[in-house]
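Peer 1: missing the sequence, but the structure's below:
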């Protein structure tokens, strides 16, 4: 394929054509749940450092650490009280400096979460802002006077619903005004219109860590900083509720491009990467405006088309498990892959993160019979898509959702708790409604990604000592072989398949990372097939995935030669009839015209 020795050795280096972040595979770490080095039941920064050799063995290039900043932990660290300090149970700034150096010493890179739409209400900036209407930092946050109805009842400025339920407005008794919080009341939104506030963010949250050597940021809620003029009411979609879902109203405001241009100017000085979380943006042209290389705003974004499949439209959990078709999955992936077709944009490939349930439980089959094979099929699919690949901790060993029999009390996430409480409030005596809510949460809740990483079959999954009490109960699937130790020793495991796929992705980067995606056999209700063609049109991969517990015919069988099959996910001996796909079977075929010259 004509790749450089650096690529053959797995290093990610910039070229004039391909910046380093394009061919990188990124491994996401949720600090509280990754590895506990001091047996207090909470994962920590030294625990991450201890596991760097394991992370490197996967074949990834970049480590992404979720918020480790000082925080009251109302929303698991996405409520930051000091950007320049570390949450004490996780460690110290010095521990972070050690981690950065150790990552770089292994020729990998490290990125952090950048959470700057809001701070914690315990941040010094907000404490000043709420201290009086005349404080110099009053305008660093978004304060508004109350509205009053005809009978004199005080009302918030508009009808927006928070991402976690309830109004986005919190009344402040001391200064007699409301402040805006798109998330928890303890997460007040920063007023990005204030230039002083922006400059403070750039220095405290960005340059402080870039100067310590971090290689970029995953930027939280990247399209929420610029609010719409006048903060208008959202359309009424939920007639039973006072507060309405408003993401399409408050995202992608009028000054977003300006703010992202300012951030990019800083990142560019450090050759640092940016990947933005970009919800509520259905217009591809708007996404393209964010990630076009010419526009110089963001390197790439996470679009949520794929992970939103099957979610409710009013409340994401107001749905039934598996409420989607394979056609929905296909169209979602087509949209995100199509972003780079004929453009100067870049995209991402992911199906898990800290805000999603486990992909095998959502899109594969997590039964003992099919868990491993469907997990390998999903690895094949997402590692074959163009863009920068993101893998979430535990995804590489095929971790699955919390068992169905676990009570709701085992769930910890504020989003889960608020939704379940709202269902109970609306339907106090309706046990069927409660059971339906629990079923939806068992399928979709964020908690499933937050149970401790499963290192072994020992007590607490090897995440912490036997005598410690983990902050969240470890999934009992660790005792069923879903752990790093057992998967390492099994050559046909999900873990070893991920290692194989990540290596294959680098070897055939021009096709799998930079290639053009084209859906084939799109009407097939059970099989997802597509081609990837290199930019010079000389090489092509065909990827076929059977999303079914049943055998299915191989699409385009006459055009696919068995000799061209590069990889499949079958460890078992299967039928000699290559025209039949086994349940959850995936195959990659590869052809190179240059081989026949």
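Peer 2: In hand now; what should we look at? Keep in mind the model is a prediction, meaning the values are calculated, not measured.

Peer 1: CA atoms for contacts and neighbours, from now on please.
Peer 2: OK.

Peer 1: Helices of the stretch 101-250 of the chain, start to end?
Peer 2: Secondary structure of the stretch 101-250 of the chain (DSSP state H, counting those that start in this stretch): helices located at 124-129, 195-201, 208-210, 247-250.

Peer 1: Using a markdown table, lay out those together with mean neighbour count.
Peer 2: Converted to a markdown table, the helices of the stretch 101-250 of the chain look like this (neighbours: other CA atoms under 10 Å):
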| stretch | mean neighbour count |
| --- | --- |
| helix 124-129 | 18 |
| helix 195-201 | 15 |
| helix 208-210 | 19 |
| helix 247-250 | 18 |
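
Peer 1: Redo those as TSV? Include distance to residue 170.
Peer 2: As requested, those are exported to TSV (distance: least, CA to CA, whole Å):
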stretch	distance to residue 170
helix 124-129	13
helix 195-201	21
helix 208-210	31
helix 247-250	17
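
Peer 1: Show me the helices in the stretch 301-450 of the chain, by range?
Peer 2: In the stretch 301-450 of the chain, the helices defined using DSSP H, counting those that start in this stretch lie at 326-338, 359-363, 371-383, 414-426, 431-444.

Peer 1: most packed of these?
Peer 2: Comparing the helices of the stretch 301-450 of the chain by mean neighbour count (mean count of other CA atoms under 10 Å), helix 371-383 ranks first with a mean of 26.

Peer 1: now the angle from that helix to helix 326-338?
Peer 2: 30 degrees (axes from the mean of the first three to the mean of the last three CA atoms, to 10 degrees).

Peer 1: Comparison target below:
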């Protein structure tokens, strides 16, 4: 039974409780897939300008843009060739200035995605670096000779056995100088050498330049990989081999020895003394709760919040993200609960189900068939009632689903394509099996065009889209959702308004309930003498939840069914995929 008493919640200091982003909601725009304004099939900045009123109607406080910098687009813009220009695919700097103004007029901030672990191999910095061993920018990237006694360019001759995130070795042999350069991701994404102070100062100058253009902060891509584990003699260590010759480079790059020093320097050199209201968010794969505390403790002046990956890795099998296994809800509750309590006294959570790198949550943790609407709403309620800043990924507020492509030719994601090529070469999976794996795990599930209406290209473009539109757009689209007051869209609007208005949602303590229940996600949020009970049924069958008599007369705050659930006798009967929030009388 859920206890009828609650511990008195802690009280934030004025400095902690008044931070604006504790009551804010962020909306991520993946520009390539959001709105095309010129019919070339690729979303652009002027397309986003066409939809700012939609964002204002939803009620979000911040828009986070995935990269729109000049780029060869090897990894859809996460390979930057010029940090201070916009790729012509997306528009011009003047378009961005207009977008900043349009958002600010509506009270919405703009945060830019920034990739400074690596650049494109077409960035002028790298062109200089690779030109000769004595170029002044040679040490701006990681260059190393082949292993002693081995022929350069042959398998196993790489300076270390680090494997790339996108498969294969993390070192690329370059014939120009006869050495290898490091790339944790694509070979067209060479890693910057943050040990070099000139690199850091160049990055900081660029960040200040963007803030001078009146953007409101940065989301820092894979920021906890910038400090490599360098030995005193300058060499880099091997890692345990996992697949033939190569092992995961993460072991030698995640949360490196100078990470906190570098982040504090960013804060000092870029943010300190500038205008109020700026945001600095870090994507931190491999970060633990203890890492999160250090990274987001405001007294340390590093990051405001981090994206952890633990909860979106729980359905990964031994072969990684494409090897999807059933989610055990008990693991999800334990993981999110650990982050909630771990960052309670110092630090802050970034709350998300979806982003440009994750499959659609309603297909992943919900039911995208008969209960798509209900499960999409339940998942939203559960996430948004946690303590932290919620992030909404474009289309999540519509209940968009995975794409379920039927041909490998429909995929565009570099990670998915390299995985498929590798598995074909190994002969482990046939094409039918590959399609099944990609349908569940591919990043392209999040990258299909935004579904604005039921027209042939979903209102995204008048041309041929760069990636196929999800066939569900005829029934799942913004026009239909906005017109229906009981839709997923309007449930998100209500959740966003609740965070704006309710101090219990903004600041209340989190207490996990029923940790061993395999179907029910339950927790309370408590602030002073106010308490909310949050319940989510992660199943397609009715579930009876023992809550105690104090909740029999509690008021329904928000739910995903038109009528209130059956209550009485200290129990609540939750319908299939039901989610709800109750408020009871003040605790005495």
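Peer 2: Looks like it came in fine. What you see is a predicted model, and the numbers here were worked out from it, not measured in a lab.

Peer 1: Mind checking the TM-score on these two?
Peer 2: Overlay of the two chains. TM-score (TM-score structural alignment, normalised by the length of the second structure): 0.93; 564 aligned residues with a CA RMSD of 1.9 Å.

Peer 1: Residue 159 of the second structure touches residue 143, doesn't it?
Peer 2: No. Under the criterion of CA atoms under 8 Å, residue 159 of the second structure lies out of contact with residue 143, with a separation of 9.1 Å.

Peer 1: sorry, back to before: now for the helices of the stretch 101-250 of the first structure, which one comes closest to residue 18 of the first structure?
Peer 2: Closest approach to residue 18 of the first structure among these is made by helix 208-210 (21.8 Å; CA to CA).

Peer 1: okay, the helices of the stretch 301-450 of the first structure in a markdown table with distance to residue 211 of the first structure next?
Peer 2: A markdown table is the format used below for the helices of the stretch 301-450 of the first structure (distance: least, CA to CA, whole Å):
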| stretch | distance to residue 211 of the first structure |
| --- | --- |
| helix 326-338 | 33 |
| helix 359-363 | 36 |
| helix 371-383 | 32 |
| helix 414-426 | 33 |
| helix 431-444 | 38 |
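
Peer 1: Residue 554 of the first structure is nearest to which of the ones you listed?
Peer 2: That would be, of the helices of the stretch 301-450 of the first structure and by CA to CA, helix 371-383, which comes in at 14.9 Å.

Peer 1: before we move on, the earlier item: shared neighbours of residue 159 and residue 143 of the second structure, anything?
Peer 2: residue 180 (CA atoms under 8 Å, 6 or more residues apart in numbering).

Peer 1: Minimum distance to residue 485 of the first structure: which of the helices of the stretch 101-250 of the first structure has it?
Peer 2: Nearest to residue 485 of the first structure, of all the helices of the stretch 101-250 of the first structure, is helix 208-210, at 33.9 Å by CA to CA.

Peer 1: on average, how far is the closest one from the matching bit in the second structure?
Peer 2: Compared with the second structure after fitting, helix 208-210 of the first structure deviates on average by 0.9 Å (mean CA distance after the TM-score superposition for the first structure).

Peer 1: Leaving out sequence neighbours, find the closest residue to the one residue sitting closest to the centre of the second structure.
Peer 2: Nearest residue to the geometric centre of the second structure (CA atoms, centre = their mean): residue 355, 4.4 Å. Excluding the flanking residues, the one nearest residue 355 of the second structure by CA to CA, 6 or more residues apart in numbering is residue 393, at 5.3 Å.

Peer 1: Equivalent analysis for residue 530 of the second structure, please.
Peer 2: Nearest-residue entry for residue 530 of the second structure: residue 586, 5.1 Å, with adjacent residues in sequence omitted and distances by CA to CA, 6+ apart.

Peer 1: and the aligned residue in the first structure for that neighbour, how many neighbours does it have?
Peer 2: Alignment note (TM-score structural alignment): residue 586 of the second structure maps to residue 593 of the first structure. Using other CA atoms under 10 Å, residue 593 of the first structure has 10 neighbouring residues.

Peer 1: Tell me how far residue 593 of the first structure lies from residue 538 of the first structure.
Peer 2: Using CA to CA, to the nearest Å, we find residue 593 of the first structure at a distance of 5 Å from residue 538 of the first structure.

Peer 1: Ok, which of the helices of the stretch 101-250 of the first structure comes nearest residue 15 of the first structure?
Peer 2: Relative to residue 15 of the first structure, the nearest member of the helices of the stretch 101-250 of the first structure by CA to CA is helix 208-210, separated by 21.7 Å.

Peer 1: Contacts for the closest one, please.
Peer 2: 84, 216, 270.

Peer 1: Against residue 291 of the first structure, how distant is the second one?
Peer 2: With distances defined as CA to CA, the gap from residue 216 of the first structure to residue 291 of the first structure amounts to 15 Å.

Peer 1: Could you do residue 538 of the first structure as well?
Peer 2: From residue 538 of the first structure over to residue 291 of the first structure the distance is 27 Å, taken as CA to CA.

Peer 1: out of the two, which sits in the busier spot?
Peer 2: More neighbours surround residue 291 than the other of residue 538 of the first structure and residue 291, with 25 against 13 (other CA under 10 Å).

Peer 1: Helix, strand, or coil at residue 530 of the first structure?
Peer 2: Under DSSP: H, G, I helix; E, B strand; the rest coil, the three-state class of residue 530 of the first structure is strand.

Peer 1: Residue 314 of the second structure contacts residue 327, doesn't it?
Peer 2: Yes. Between residue 314 of the second structure and residue 327 there is a contact under CA under 8 Å: 6.5 Å.

Peer 1: When the two are compared, which one has more neighbours?
Peer 2: residue 314 (18 against 15).

Peer 1: if we can go back for a sec, could you report the neighbour count for the residue nearest to residue 355 of the second structure?
Peer 2: Residues within reach of residue 393 of the second structure, counting by other CA under 10 Å, total 22.

Peer 1: Same question for the one 4 residues further on.
Peer 2: Number of residues near residue 397 of the second structure (other CA under 10 Å) recorded here: 23.

Peer 1: which residues does the equivalent of it over in the first structure contact?
Peer 2: Residue pairing (TM-score structural alignment): residue 397 of the second structure is matched to residue 396 of the first structure. Residue 396 of the first structure makes contact with 494-495, 498, according to CA under 8 Å, 6+ apart.

Peer 1: Okay, and which of the residues you listed map to helices?
Peer 2: 494-495, 498 (DSSP state H).

Peer 1: Between those, which sits nearest residue 304 of the first structure?
Peer 2: Ranked by distance to residue 304 of the first structure (CA to CA), these are led by residue 498 at 22.6 Å.

Peer 1: Looking at the second structure, name the residue matched to that closest one.
Peer 2: Match for residue 498 of the first structure (TM-score structural alignment): residue 492.
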